[in-house]
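*Asks:* Next come a sequence and a model predicted from it.
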Amino acid sequence: MADTAAGAGDLPASLAEIRDEFLALEVRDRLQLLLEFSNELPALPAEYEGHPDLLERVEECQSPVFIFVEVVDGVVAMHATAPREAPTTRGFASILAQGLTGLTAQQVLRDVPDDYPQTIGLVEAVSPLRVRGMTALLGRAKRQIAEKTAQADTASAPGASGA
């Protein structure tokens, strides 16, 4: 039955597992799981600490959240930062950082539906404005991945060395 959701058949295992964890819980318990994710937001790598200019602010989020996505050899690493006083935002950022990191750029762009945040069962637990913030986080991450993938493709194209 869950396979009828948009993209559910191709959804990468990391994100499918997170979705299934949320959907297995009663609505009231999903907020507790979101809080647990907020406590698991990976720290920024040292080279990004103290350099907000390297990160993109996600304006649609009610709390200040910043992201940066790396694509190295076609593999994604998503980094995010959000204040501890904003556990919902931190939780959303953590879900995406954990769920997208390690996937290939093509998996994220092709197999992660834009409406993934609406499929994890939090629509009933948090305000639509907050879910919109998570959707914006995913959209910005996908845009950064697409831009970096295009840059890598251009750089590796024949004659691109400028010689």
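*Replies:* Received, thanks. Numbers count the residues shown, from 1 in each chain.

*Asks:* from here on, contacts and neighbour counts on C-alpha atoms
*Replies:* OK.

*Asks:* and the longest helix anywhere in the chain, what other elements does it pack with?
*Replies:* As assigned by DSSP state H, the longest helix anywhere in the chain is helix 128-156. Applying 3 or more Cα pairs under 8 Å, 6 or more residues apart in numbering; DSSP states H and E, one finds that helix 128-156 makes contact with strand 66-72, helix 87-100, helix 105-111.

*Asks:* I'd like to know which elements the longest one is packed against.
*Replies:* Other elements packing on helix 87-100 under the criterion 3+ Cα pairs under 8 Å, 6+ apart are helix 13-23, helix 27-39, strand 75-81, helix 128-156.

*Asks:* Quick one: closest of these to Ser94.
*Replies:* Ranking the helices and strands packed on helix 87-100 by their distance to Ser94 (criterion: Cα to Cα) puts helix 27-39 first, at 5.8 Å.

*Asks:* May I see the buried residues of that closest one?
*Replies:* Of all the residues in helix 27-39, those buried under the rule 16 or more other Cα atoms under 10 Å are 27, 30-31, 34-35, 37-38.

*Asks:* follow-up on the earlier one: could you say which of the helices and strands packed on helix 128-156 is packed most deeply?
*Replies:* For the helices and strands packed on helix 128-156, the largest average neighbour count (mean count of other Cα atoms under 10 Å) is found in helix 87-100, namely a mean of 24.

*Asks:* Second structure follows, compare the two:
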Amino acid sequence: MWAIRIYTLIIATSLISIATFASLLFNTITVQANGVGTTHLQDEAVGPYLVTLKTSPAQLTVGTIRASLLIRSSETNEPLSASEATVTITGKTVSQSDEKGPFNSFVKEGVTPPHHDVDILLDKIGVWLLTVEINGELGLGEVVIPITIVKLSFTPLIILSGLVTVAAIVGVSYIRLVRRT
């Protein structure tokens, strides 16, 4: 009876491992917003604005990334809402061979201070130049920010799947050994 329980446990563990691997393989990485992420600009003067720009996920990979901008007036240091400033981002590879955008910002209601979030779809590995254009009551501002897009690594997940498989084989071998004695 206990052998059936062990077989069931081994099979369930293997299936969970395979399902986890498949879901991570086929799902996109989620992005965060509202000021969370890797900082690229910190209180940088961009025209009449002070801009803090962060991106997520922490390791930028091919797919959708989110740029989160906190835009403030350089005179009053007050954050600007969606009605006071709009943000447009375009991206191009350093070689200028591929261009994406424009991508427009959105501001979630009720978030204090208001962050201008922009979802950007980048489909190639390498260095990209993001052109951030701010248009608002105070005038125009523009800055170019280099970011690096890398290949997503599945090595840790492959190692984990291999270890689960080895554990299942050892478990089945142990059960067969116990049955023989």
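*Replies:* Here it is on my side, so go on. These numbers come from a predicted model, not from an experiment.

*Asks:* For the two chains, what TM-score is obtained?
*Replies:* Superposed pair, TM-score by TM-score structural alignment, normalised by the length of the first structure: 0.34. Supporting alignment: 87 aligned residues with a Cα RMSD of 4.7 Å.

*Asks:* follow-up on the earlier one: could you dump the helices and strands packed on helix 87-100 of the first structure to CSV with distance to Phe92 of the first structure?
*Replies:* Below are these laid out as CSV (distance: least, Cα to Cα, whole Å):
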stretch, distance to Phe92 of the first structure
helix 13-23, 11
helix 27-39, 7
strand 75-81, 10
helix 128-156, 6
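
*Asks:* out of the ones you listed, which comes closest to Arg90 of the first structure?
*Replies:* Across those, closest to Arg90 of the first structure is helix 27-39 (Cα to Cα), at 4.7 Å.

*Asks:* Show me what that closest one is packed against.
*Replies:* Against helix 27-39 of the first structure (3+ Cα pairs under 8 Å, 6+ apart) you get helix 87-100.

*Asks:* what angle separates the helix it packs on from helix 13-23?
*Replies:* On the basis of axes from the mean of the first three to the mean of the last three Cα atoms, to 10 degrees, helix 87-100 of the first structure is oriented at 140 degrees to helix 13-23.

*Asks:* What about Val172 of the second structure, how many residues nearby?
*Replies:* Val172 of the second structure is flanked by 15 other residues according to other Cα atoms under 10 Å.

*Asks:* So it belongs to a helix, correct?
*Replies:* Yes. Counting by DSSP: H, G, I helix; E, B strand; the rest coil, Val172 of the second structure is found in a helix.

*Asks:* Tell me the spacing between it and Leu157 of the second structure.
*Replies:* Here the criterion is Cα to Cα, to the nearest Å. By it, Val172 of the second structure lies 23 Å from Leu157 of the second structure.

*Asks:* Just name the closest of the buried residues of helix 27-39 of the first structure to Leu109 of the first structure, please.
*Replies:* Phe37 (23.2 Å).

*Asks:* isn't the closest one right next to Ile95, touching?
*Replies:* Yes. Using Cα atoms under 8 Å, Phe37 of the first structure is in contact with Ile95, at 6.5 Å.

*Asks:* Helices of the second structure, residue ranges please.
*Replies:* 2-26, 155-180.

*Asks:* Check which helices and strands the first one is in contact with.
*Replies:* Packing contacts for helix 2-26 of the second structure, counted by 3+ Cα pairs under 8 Å, 6+ apart, involve helix 155-180.

*Asks:* what helices or strands is the helix it packs on leaning on?
*Replies:* By 3+ Cα pairs under 8 Å, 6+ apart, helix 155-180 of the second structure packs against helix 2-26.

*Asks:* hmm, back to that, hey, which of the helices and strands packed on helix 87-100 of the first structure is tucked in deepest?
*Replies:* When you average the neighbours per residue for each of those (mean count of other Cα under 10 Å), strand 75-81 leads with a mean of 22.

*Asks:* between the helices of the second structure, which gets nearest to Thr93 of the second structure?
*Replies:* Using Cα to Cα, the helices of the second structure put helix 2-26 closest to Thr93 of the second structure, at 25.6 Å.

*Asks:* In the closest one, which residues are buried?
*Replies:* 10, 13-14, 17, 21.

*Asks:* how about TSV for the helices and strands packed on helix 128-156 of the first structure, with distance to Ser14 of the first structure added?
*Replies:* Output for those, formatted as TSV (distance: least, Cα to Cα, whole Å):
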stretch	distance to Ser14 of the first structure
strand 66-72	17
helix 87-100	5
helix 105-111	11
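
*Asks:* Go through these and name the closest to Leu23 of the first structure.
*Replies:* Distance to Leu23 of the first structure, taken as Cα to Cα, is lowest for helix 87-100 among these, at 14.1 Å.
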